[in-house]
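# Quick one, fold the following:
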Amino acid sequence: MKPETTAIHASNLVKAVTGDVTSPIHLSTTYFRGEDGGYPGGHMYSRVSNPNRSALEKVITELEGGADTCAFSSGNTAGMAIFQALKPGSHIIAPDDMYWGFKKQLLTIFADTLSFDFVDLTEVDNVENYIKANTVLLWVETPSNPLLKICDIEVLGKIAKKHELIFAVDSTFASPILQNPIALGADIVMHSTTKYIGGHSDVLGGSLTFAAKNEFFDKIKNIQETGGAVPSPFDCFLLLRSIKTLAYRIKGHCENAEKLANYLNEHSKVEAVYYPGLPSHPQHEIVKKQMKGFGGMLSILTKGDADFARKVVNSVKVFSQATSLGGVESLIEHRASVEGPTSKTPQNLIRISVGLEHIDDLIADLEQALG
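Next up is the predicted model:
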């Protein structure tokens, strides 16, 4: 099935006796045992599994073309499960502009047990210089947050395979509709399902989809089930509801973002626009090769300092000044303020999550804010 059809039908795991077309919410935390001590309904305790979570994991697996998926209570928890599953002393290669939440995890939670190098992964010829005897994980984020860098997944996958590294791709900015890293050589695809998969800024979640159910998958599954940082049945229900419209929402996000990027690219008070859909983007050709669209995220550098950038985000009327992305409403923020004093993000950078409002209203809002 095509992604639009998969998104609607792959989650229909449960055929309720009442004939529900949409799967109901299963709130029970425990399930009846059979006379033999087994679990005839397939579930024993909701920390381990739940019908709503099983449906969510199934549809994400099918959309990504993987073997199985583990759903978590947040994107940060999903990524952290990978770091937790590594043996102490392991070395990680990660992007130099890695999402600040994961970078903070490495620097403040795993600094005593893991080592890591933050590398510009767009320079693929330089990556092997950082591989050590104890390197076990190559972590890629594409498109990246907030600089919208694009990594060549296929090329990096070949490097990872050559050196027997676990190859994980944070594909949150792309969604399963625009990019399928497993088809390009990834072992694991990570999503903050809070973002485009949720799409309505009302549910927190994360997921890891695996190309194969191997020993490392078993470690992650154990962390998920034993640690218990799993989404609630209602969270899963909300995500399943949202996935049904994911393909069509993504089309709208991409269309609006491309028009907004072209407008901002010509604006007298904008120094630069970071958007993979612009022919001037340094990895534009790679994007066309590995993505089905250019996405709904962009960042701009204003012609001015941090004060001017903050003035812009404080002057919007239609955009919401808030931290997150992927929702139907357009969001805008001065990114360095969010990341704190150690941020390497330029002080004049504004990150924009382009929503589904009419593009003329979005352009008019930024025109008056920049003006």
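# Could you use CA atoms for every contact and neighbour count after this?
Noted.
# what residues are up against the closest residue to I8 other than its chain neighbours?
Among residues not flanking I8 along the chain, K244 sits closest, at 4.4 Å (CA to CA, 6 or more residues apart in numbering). By CA atoms under 8 Å, 6 or more residues apart in numbering, K244 lies in contact with 4, 7-8.
# cool, and D117?
Contacts of D117 by CA under 8 Å, 6+ apart are 91-94, 130.
# Just those: which are in strands?
Judged by DSSP state E, the contacts of D117 include 91-94 as members of strands.
# right, and out of the residues you listed, which lies closest to V59?
For the ones in strands among the contacts of D117, the closest approach to V59 (CA to CA) belongs to A94, at 28.2 Å.
# Near the closest one, how many other residues are there?
For A94, the count of nearby residues is 22 (other CA atoms under 10 Å).
# list the contacts for it?
116-119, 121, 138-140.
# any idea how far it lies from C236?
With distances taken as CA to CA, to the nearest Å, A94 is found 30 Å from C236.
# how about the nearest residue to I131, chain neighbours excluded?
Ranked by CA to CA, 6+ apart and with sequence neighbours excluded, the top spatial neighbour of I131 is I93, at 7.6 Å.
# Helix or strand next in line after the longest helix along the chain, which one?
In the chain, taking DSSP state H as the definition, the longest helix is helix 246-265. Where DSSP states H and E defines the elements, the next helix or strand beyond helix 246-265 is strand 270-274.
# Could you list the residues in contact with that next one?
Strand 270-274 is contacted by residues 147-148, 261, 264-265, 281, 298-303 when judged by CA under 8 Å, 6+ apart.
# Please repeat the previous calculation with a cut-off of 6 Å.
For strand 270-274, the external contacting residues (CA atoms under 6 Å, 6 or more residues apart in numbering) are 265, 298-303.
# Here is a second sequence; please produce its structure as well for comparison:
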Amino acid sequence: MNRKIYLDNAATTKVKKEVIEEMKSYFDEMYGNPSSGIYELGRRSKEAVENARKTVADFINADEKELYFTAGGSESDNWAIKGVAFANKDKGNHIITTKIEHHAVLHTCEYLEKFGFETTYLDVDEYGMIDLEQLKSSIKPETILISIMYANNEIGTIQPIEKIGEIAKEHNIIFHTDAVQALGAVRIDVKKQHIDLMSMSAHKLGGPKGIGGMYIRKGIKIDNLIHGGGQERGKRAGTEGVQNIVGFGKAVELASKNFEQYVSKLTETRNKLMEGIKNNIPDVVLNGHPTMRLPNNVNFSYQYVEGESILLLLDMDGIAASSGSACTSGSLDPSHVLLATGLDHGTAHGSIRFTISEETTDEDINFVIETMKNIIEKLRAISPLKKNM
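Below is the predicted model of the structure:
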């Protein structure tokens, strides 16, 4: 079978043709170092970097001087949390985050605990949503940072970011959000939503891998990430990857065009897949909020079967997806996100995440629904878990 259906866009997206075309000339024609600004090649590279910076900044309603380029989302998360913690340790040592953050946030907080910092990990409800009252009650005089992701990478739940920002502002606490999955999928306004720092990544919205960004609101006290040069206004040394920055800017430019129509189309396709699975396969659990979720995210747990087995059979039919179980990475534990929502280990192990793109067709959706129906029936027929029920 030649059919190939890629439904793992939360892991990475295909680089758009327009992005590739925009990047090409910065490999062998306009290859100058942006810091070599006296001659033409250097000036043109510098101009390209600053044009991309303005494009990304405008998209999130930030000033271009508040946008810094990084190597990606994980680097941005690390920088935001470590940078704020060490720069503000004279004010306090307490950080608030959630139990469903990306490991780039969770492991960074764990690292900081070795240096005397304290972290509160907020619970989430069955939909993966935080409780704003628990957030308020967790605030201490020593709290210096709140880091809560905009939208979850596994279950797609979108947090009440503006309300979180208001709480942080009211208590004079710095607010960071990991918006890696949200950029290009939801409308972000860092000013309106009272966001102080925000992590981004290009390869989640049709841009190249290895390039991301961090918004740092003017006036935020944060340690420099990399020492050694004057790039990124002295905060992150190292010669800029001009071609990747240009690609990031182009991807954001494309995302900004017909944005509402794009999100509406994704949502329509997502809902068709969600309804098709619910109506054709019994004993399934929708993971994440039913409506306050990313427009491209569909995550279900299929009872009595293992996610890894589903993935293998999907791959045989040319369908790429991902599992909420970490077994493929050598761990027997299911996703920390799914466990935090209250799922038992067995149900969490049977989860599959589909993340669609604008290229996903109705024909693709129909094929996936029918394929999943057949796969689940086949696996349940031989499942010892089903037999024991």
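# sorry, back to before: who wins for neighbours among the contacts of A94 of structure 1?
When neighbours are counted by other CA under 10 Å, V140 leads the contacts of A94 of structure 1 with 28 neighbours.
# Run a quick neighbour tally on the alignment partner in structure 1 of I96 of structure 2.
Here I96 of structure 2 is matched to I93 in structure 1, going by TM-score structural alignment. A count of nearby residues for I93 of structure 1, using other CA under 10 Å, gives 25.
# so how far is I25 of structure 1 from I93 of structure 1?
According to CA to CA, I93 of structure 1 stands 40 Å off from I25 of structure 1.
# With V119 of structure 1 instead?
Using CA to CA, one obtains 44 Å as the distance from V119 of structure 1 to I25 of structure 1.
# Likewise for K317 of structure 1?
As for K317 of structure 1, its distance to I25 of structure 1 is 37 Å (criterion: CA to CA).
# Do you have the helices of the stretch 251-371 of structure 1 handy? List them.
Taking DSSP state H, counting those that start in this stretch as the test, the helices found in the stretch 251-371 of structure 1 are 284-290, 306-313, 335-339, 359-370.
# Check structure 2 too.
Assignment of helices within structure 2 using DSSP H yields the ranges 17-28, 40-59, 73-87, 103-113, 132-138, 161-170, 242-256, 259-280, 307-316, 336-340, 345-349, 362-381, 384-387.
# Any chance of the ones you listed in JSON lines with distance to E66 of structure 2 as columns?
Listed next are the helices of structure 2 as JSON lines, based on distance: least, CA to CA, whole Å:
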{"stretch": "helix 17-28", "distance to E66 of structure 2": "24"}
{"stretch": "helix 40-59", "distance to E66 of structure 2": "8"}
{"stretch": "helix 73-87", "distance to E66 of structure 2": "13"}
{"stretch": "helix 103-113", "distance to E66 of structure 2": "21"}
{"stretch": "helix 132-138", "distance to E66 of structure 2": "27"}
{"stretch": "helix 161-170", "distance to E66 of structure 2": "18"}
{"stretch": "helix 242-256", "distance to E66 of structure 2": "15"}
{"stretch": "helix 259-280", "distance to E66 of structure 2": "23"}
{"stretch": "helix 307-316", "distance to E66 of structure 2": "41"}
{"stretch": "helix 336-340", "distance to E66 of structure 2": "31"}
{"stretch": "helix 345-349", "distance to E66 of structure 2": "40"}
{"stretch": "helix 362-381", "distance to E66 of structure 2": "40"}
{"stretch": "helix 384-387", "distance to E66 of structure 2": "53"}
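# for the ones you listed, which one sits closest to A185 of structure 2?
For those, proximity to A185 of structure 2 was assessed by CA to CA; helix 259-280 is nearest, at 6.6 Å.
# in the closest one, what counts as buried?
Buried residues in helix 259-280 of structure 2, counted by 16 or more other CA atoms under 10 Å: 262-263, 266-267, 269-274, 276-278.
# try stretch 205-220 of structure 1
Buried residues in stretch 205-220 of structure 1, counted by 16+ other CA under 10 Å: 205-211, 216-217, 220.
# what does stretch 54-67 of structure 2 give?
Applying 16+ other CA under 10 Å to stretch 54-67 of structure 2 flags 54-60, 62-67 as buried.
# among the residues you listed, which two are most distant?
Among the buried residues of stretch 54-67 of structure 2, the pair separated by the greatest distance (CA to CA) is F59 and K65, at 13.7 Å.
# What is the nearest of the contacts of K244 of structure 1 to A81 of structure 1?
Taking CA to CA as the measure, A81 of structure 1 lies nearest A7 of the contacts of K244 of structure 1, at 25.8 Å.
# just to revisit the earlier point, among the helices of structure 2, which is the most enclosed?
Across the helices of structure 2, averaging neighbours per residue (mean count of other CA atoms under 10 Å) puts helix 242-256 on top, at a mean of 25.
# picking that back up, can you lay out the contacts of D117 of structure 1 as CSV showing distance to A168 of structure 1?
Converted to CSV, the contacts of D117 of structure 1 look like this (distance: CA to CA, whole Å):
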residue, distance to A168 of structure 1
H91, 14
I92, 11
I93, 11
A94, 10
Y130, 17
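# which one of the residues you listed sits closest to G371 of structure 1?
A94 (38.4 Å).
# need the contact list for G350 of structure 2.
Counted by CA under 6 Å, 6+ apart, G350 of structure 2 has contacts 301-302, 305-307.
# Next one: the counterpart of G219 of structure 2 in structure 1 from I220 of structure 1, what distance?
Under the alignment (TM-score structural alignment), G219 of structure 2 pairs with N214 of structure 1. According to CA to CA, N214 of structure 1 stands 10 Å off from I220 of structure 1.
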